[in-house]
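In: one predicted model, sequence on top.
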Amino acid sequence: MKGSLLIVGAGFAGSIVAREMAEAGHSVTIIDKRSHIGGNAYDTYDTQGVLIHPYGPHIFHTNSERVFQWLSRFTEWRPYEHRVLAQVDGQLLPIPINRTTINRLYSLDLDEAGVATFLEGVREPKDSIKTSEDLVLNSVGPDLCEKFFRGYTRKQWGLDLSELSAGVAARIPTRTNDDDRYFTDTFQAMPRDGYTRMFQRILDHPLIKVLTGVDYFDYKTEHPLPTHTVYSGPIDAFFNYRFGPLPYRSLRFVHEHVANVMEYQSVGTINYPNDHSYTRITEFKHLTGQKHAATSIVREYPQAEGEPYYPVPRSENELLYQKYRVLVDVESNVTFVGRLAQYRYYNMDQVVATSIKSAKNLLERMG
């Protein structure tokens, strides 16, 4: 056996590094303050027997064959292409905006070329794209911006489009055809047996010890430090908020089981950009393909306080993160990886990719 590692967090980042290091002969203890593995991707059956995602919908998609093949060692897949509708002006319309959206919203009958011409006519060209507002207005103009983006963004982030980096809005493209898939990645699928079962298999190795319900800051005062620590929690917490707390956005999830209803809505997720205090409703059976006589849904209420879910993408927050990033270089025996530790708005596949890379770098150092 080689070195020993403590890995903080049993989500994607921690679990992937744990597996890679264990397979290379290192002894790994992985801890998580929650009572379960899988991080925010954890799934479980509710009291009515419907498979749900307690921390909101997690839909896997990637263009990386390497990422997909790595996870495929631990799960079979159910093909799934996510579709989202937005309730706008009393209609349920496809989002991302496509030809169907434009034609139904404005009572038109445009072909693809006509949609492109329409969008060119309504957009407000920007010489410099600095904010999400710049990007949206440059792409679809003010009316579509108000109908689909501004209200949703205000609820989701507690900020106006003009206060967020352009990368937030860039996650949602605009299409001139009828493609109503939310993602267009090469690989779009859900773990056939669920995320939790996949994580169980990833962590099923004789050199991996899993401890749940364990807080890192308590653990380190009671146990000797290992050869190396891999940390996937909030970076500001690790350094005891030396430069002040980094802003994160949280969510409150309200789950509901709907009895005697086979299908609550026609697609996996419906967005509510301008109605209600929640942002969206997701129905899990669309995602999982589960057959059940009833169904379960979740409403998401963004909030400022609570469990950190999303780093807030603003230039001033990035500057604050860079102060913490300088401290990382001094911590030669700690590797920081994941959405919270790297203060990045990563998708799941991006976390997988960066975790594989982090493990490779660690192995080059530790052997």
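Out: Right, received. Where do you want to start?
In: could you use CA atoms for every contact and neighbour count after this?
Out: Will do.
In: what segments of this structure are helices?
Out: 12-23, 65-72, 99-106, 112-122, 132-144, 151-157, 166-170, 195-202, 216-222, 235-238, 284-288, 315-328, 348-366 (DSSP state H).
In: right, so the ones you listed: which one is the most enclosed?
Out: The highest average neighbour count among these, using mean count of other Cα atoms under 10 Å, belongs to helix 12-23 at a mean of 25.
In: go ahead and flag the most central residue of the protein.
Out: N347 (4.7 Å; Cα atoms, centre = their mean).
In: so how far is A294 from that one?
Out: 30 Å (Cα to Cα, to the nearest Å).
In: could you pick out the longest strand of the chain?
Out: strand 248-258 (DSSP state E).
In: near Y309, how many other residues are there?
Out: Per other Cα atoms under 10 Å, the neighbour tally for Y309 reads 17.
In: could you measure from it over to V258?
Out: 27 Å.
In: M190 against F68, yeah?
Out: No - contact criterion Cα atoms under 8 Å: M190 and F68 do not qualify, at 11.0 Å.
In: and for the two, which residues touch both?
Out: Taking Cα atoms under 8 Å, 6 or more residues apart in numbering as the contact criterion, no residue touches both M190 and F68.
In: take a look at this one as well, against the first:
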Amino acid sequence: MRCLVVGCGISGATVARCLADLGNDVNMIEERPHIAGNCYDFLDDNGLTIHKYGAHIFHTDNIEVWNFVSRFTKWYPYQHKVLGLVDGHYVPIPFNLNSIEKIFPSTIAHRLENKLITLYGYNVKIPILELRKSGDKDLSFLADFIYEKIFFHYTLKQWGLTPEDLDPSVTGRVPVVTSRDDRYFQNRYQGIPLLGYTKLIEKMLEHNSISIKFSTKFQNGMEQEFDHIFYTGPIDEFFDYEFGELPYRSLQFDFFTFNRPYFQRNAVINYPCNYDFTRICEFKHFLNTNSNKTVISYEYPKNFIKGQNDRYYPVPSLEANNLYKKYLEKARKDKKGITFLGRLGDYRYYDMDKAIARALEIVKTIMKNI
């Protein structure tokens, strides 16, 4: 086939490479002047790898996804840990048994730990909204404390909505964990590409059957030039906002360089209740880079405003999902030669491994049906 892939992010790059490996001719267009989408990173003047659009940590239990990506990179075996500032203490996030012991007096902490393990078991992830329904007085106190100190204000800043107004999959991403594992993810495979995400995707797109045009938008009429189109851009924009704009959250990053080896104790520290930013990222931790300077970013969530900033996160609410379904139905009915995918095309909050898995499956399905 002669294919067009719209977007050179992780989803588009995966589709493009799989299509090319199967003998198809792949043309790619990208609005930005670079590949890798929001995964884009670069080496600064200090030799530090900077994630321009926010911290990205690869993690998966999917061996097919891991093997595919590992064709294009070696890995630094990074295990991601997040701290949150709670009542003046830096505690592990998600909230776990270690977090409880850092916050509460020992007698209260031990009572709460014993009740959690007795009721739910050890090494179990409990969604915060489920914990609030436990019916136990002590656990209700704990749930209300964590809800207020960790979830409520952070969620308001991140999404502009309360936890109850979001899809449960979002609040379930940061549960209460009945273990002492301080890692943010427990997946079998975790890491940072040794040369960065941009180099990974650059390697992925190194194929004689793949060509790329940068600073190029999709235009009506391109459908006639190709056998199939894989569109990773916003689905509502594709249909000229016929049913209205899908809501997104955007991010503003303020970067600072300091003449010191480190700014903070680990890569990411969350500020659920303090300040207007949600977190501070210090990039040198990801690859354990040795430097006398360090670069950090303050991260401020914003509403997406067309023409002013970039789309980052689809808003996972019932109203937004219903609007997306209208576009999906129209795509299925009127655009059979176009497949929509990625965070913007599927209007889903994908982790990188889930986006890759979706792209791999799409190519299998399309090639099986031609």
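Out: Here it is on my side, so go on. Not measured: the values here are computed from a predicted model.
In: in the second structure, what residue corresponds to V50 of the first structure?
Out: Aligned by TM-score structural alignment, V50 of the first structure pairs with L48 of the second structure.
In: which ones are touching the residue lying closest to that match once chain neighbours are set aside?
Out: Nearest non-adjacent residue to L48 of the second structure, counting by Cα to Cα, 6 or more residues apart in numbering: K284, 6.1 Å away. K284 of the second structure makes contacts with L48, T49, A267, N290, T294, V295, as judged by Cα under 8 Å, 6+ apart.
In: next: H36 of the first structure.
Out: H36 of the first structure makes contact with Y42, T212, G213, according to Cα under 8 Å, 6+ apart.
In: picking that back up, relative to R339 of the first structure, which of the helices of the first structure is closest?
Out: With Cα to Cα as the criterion, R339 of the first structure lies closest to helix 348-366 of those, at 7.0 Å.
In: that closest one: how far from the chain's middle?
Out: Helix 348-366 of the first structure has its C-alpha centroid displaced from the chain centroid by 18 Å (Cα atoms, centre = their mean, to the nearest Å).
In: tell me how many other residues crowd the equivalent of Q190 of the second structure over in the first structure.
Out: In the first structure, the residue paired with Q190 of the second structure according to TM-score structural alignment is Q188. Q188 of the first structure is flanked by 19 other residues according to other Cα under 10 Å.
In: how close does Q188 of the first structure sit to H61 of the first structure?
Out: Q188 of the first structure sits 4 Å away from H61 of the first structure, going by Cα to Cα.
In: please apply the same query to K323 of the first structure.
Out: For K323 of the first structure, the distance to H61 of the first structure (Cα to Cα) stands at 32 Å.
In: which one in the second structure is furthest away from the centre?
Out: T107 (37.9 Å).
In: out of the contacts of K284 of the second structure, which are buried?
Out: Buried members of the contacts of K284 of the second structure, scored by 16 or more other Cα atoms under 10 Å, are L48, T49, A267, T294, V295.
In: isn't the third one right up against C281?
Out: I take that to be A267 of the second structure. Yes - at 5.5 Å, A267 of the second structure counts as touching C281 under the criterion of Cα under 8 Å.
In: can you find the partner of F218 of the second structure in the first structure?
Out: Match for F218 of the second structure (TM-score structural alignment): Y216.
In: thank you, goodbye.
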